[in-house]
Structure formats: C-alpha cells, structure tokens
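Colleague: Provided below for reference: sequence and predicted model.
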Amino acid sequence: MLFHVRMDVNLPPSMPEAEAAELKRVERDKAQALQASGKWRHLWRIAGQYSNISLFDVDSVDELHTMISTLPLFPYMTIQVMPLCRHPSSIRDDDK
C-alpha cells in the first residue's frame, strides 16, 4: 500500500541546541534505515519549511502508523496521511 505523508516538524524554541542536534541525528539514522529497507520509498524536503513529503510502501495502515510513531521527532510533528492507489488513466504500470 502506498501512502503520501506530509510531516511538519516544530521543535520547541526552548529545546537546547545540543539536544535538538542529537534528536535530528537519531532521526536521520532511523529515516535512512527505513529508506534502505524499501518501506520509506521517497523523501523530499519542502523548500523553506521544516517539513517533508514522503512516500511509504507498507503492508498495512498499522505498519505505517508504527513506523511513523517510532520516529524520534514524532512528538514534535504534525502529520497528514493520504492513501494512494493507481489512477485508471495512468500510462505507467509501476511506480517508476
């Protein structure tokens, strides 16, 4: 199942810089591992915002929820999830 996910991050201004840097480092490692697994298919930054648009390819909504909710930055995110399905007018048979 494919999902389009928008994640907007809002770290508290009072968070110490060193704590924020470590949180971002751990988040990066986790995101890269999920990308390497093939579950997190694409990751794009939204220019000018601390936000991203991602495509996930998972077996269920529950799997997506578990993946997203275990991200280190999850407590600081506003997340929008949109399930995707192939459009009947698409000229492509795959996601390439």
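Modeller: Cool, got the structure.
Colleague: only C-alpha atoms for contact and neighbour calcs from this point on.
Modeller: Fine.
Colleague: Please, where are all the helices along this structure?
Modeller: Using DSSP state H, the helices of the chain run over 17-37, 61-69.
Colleague: mind listing what the residue most central in space within the chain touches?
Modeller: With the centre of the chain defined as its mean C-alpha position, the nearest residue by Cα atoms, centre = their mean is residue 54, 4.8 Å away. Counting by Cα atoms under 8 Å, 6 or more residues apart in numbering, residue 54 touches 4, 5, 6, 40, 41, 42, 43, 44.
Colleague: The residue nearest to it when sequence neighbours are not counted and residue 84, how far apart?
Modeller: Spatial nearest neighbour of residue 54, excluding adjacent residues (Cα to Cα, 6 or more residues apart in numbering): residue 43 at 4.5 Å. Distance, residue 43 to residue 84, by Cα to Cα, to the nearest Å: 16 Å.
Colleague: Use this one as the comparison:
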Amino acid sequence: MLFHVRMDVNIPRDLPVEQANEIKAVEKAYSQELQRQGKWRHIWRITGQYSNISIFDVESNEELHNLLQGLPLYPFMNIEVMPLNRHPSSVRDDDS
C-alpha cells in the first residue's frame, strides 16, 4: 500500500540544543534504515519549511502507523496521511 505523508516538525524552542541534535541523529538513522528496507520510498524537503513529503510502501495502515510512531521526532510532528491508488489514466503499469 502506498501512502503520501506530510510531516511538519515543531521542535520546542526550549528543548536543549544537544538533546534536539541527538533526537535528529537517531531520526536520520531510523529513516535511512526504513529507506534501505524499501518501506520509505521517497522523501522530499518542502522548501522554506521544517517539513517533508514522503511516500511509504507498507503492508497496512497499522504498519504505517507503527513506523510513524517510531520516529524519534514524532512527539514534535503534525502528520497528514493520504492513501494512494493507481490512477486509471496512468501510462505506467508499475510505480516507476
């Protein structure tokens, strides 16, 4: 199942810089491992914002929910999820 996910990050200004940097480092490692596994297919930064648009390829809503909750920055995020379906006008037979 493919999902379009928008993540807006709002780290509190009073969070110590060292703690924020540690969370970001763990987040990067976690997200890169999910990318290597093929579950986090694409990630794009939204210009001028601390936000991203990502495409996930997972087995279920529950799997996506668990992956998102596992993000170290999850407590500081607003997340929008949109399930994706193949469009009948697509010229491709796959997700390339």
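Modeller: Yes, it's here. Note that this is a predicted model, so its numbers are computed, not measured.
Colleague: Any idea what the TM-score is?
Modeller: Put the two chains on top of each other and the TM-score (TM-score structural alignment, normalised by the length of structure 1) is 0.99; 96 aligned residues with a Cα RMSD of 0.4 Å.
Colleague: For residue 71 of structure 1, see how far away residue 61 of structure 1 is.
Modeller: Where residue 71 of structure 1 is concerned, residue 61 of structure 1 sits at a distance of 16 Å (Cα to Cα).
Colleague: before we move on, what about residue 9 of structure 1?
Modeller: 12 Å.
Colleague: can you tell me which residue in structure 1 aligns to residue 72 of structure 2?
Modeller: With the correspondence set by TM-score structural alignment, residue 72 of structure 2 lines up against residue 72 in structure 1.
Colleague: these two touch, right, that match and residue 21?
Modeller: No. Counting by Cα atoms under 8 Å, residue 72 of structure 1 does not reach residue 21; the two are 11.8 Å apart.
Colleague: who's more crowded, these two?
Modeller: With neighbours defined as other Cα atoms under 10 Å, residue 72 of structure 1 and residue 21 compare such that residue 72 has more, 17 against 12.
Colleague: From residue 27 of structure 1, how far off is the more buried one?
Modeller: As for residue 72 of structure 1, its distance to residue 27 of structure 1 is 5 Å (criterion: Cα to Cα).
Colleague: again with residue 34 of structure 1
Modeller: On the measure of Cα to Cα, residue 34 of structure 1 and residue 27 of structure 1 end up 11 Å apart.
Colleague: if we can go back for a sec, list the residues that contact the match of residue 72 of structure 2.
Modeller: Residue 72 of structure 1 neighbours (Cα under 8 Å, 6+ apart): 23, 24, 26, 27.
Colleague: Any chance of CSV for the residues you listed, columns neighbour count and distance to residue 80 of structure 1?
Modeller: Output for the contacts of residue 72 of structure 1, formatted as CSV (neighbours: other Cα atoms under 10 Å; distance: Cα to Cα, whole Å):
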residue, neighbour count, distance to residue 80 of structure 1
23, 14, 21
24, 14, 20
26, 14, 22
27, 17, 18
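Colleague: list the ones among those that structure 2 also has?
Modeller: Here is what carries over to structure 2 from these, by both residues aligned by TM-score structural alignment, their matches' Cα atoms under 8 Å: 23, 24, 26, 27.
Colleague: Quick one: residues contacting the last one.
Modeller: Contacts for residue 27 of structure 1 (Cα under 8 Å, 6+ apart) come out as 71, 72, 73.
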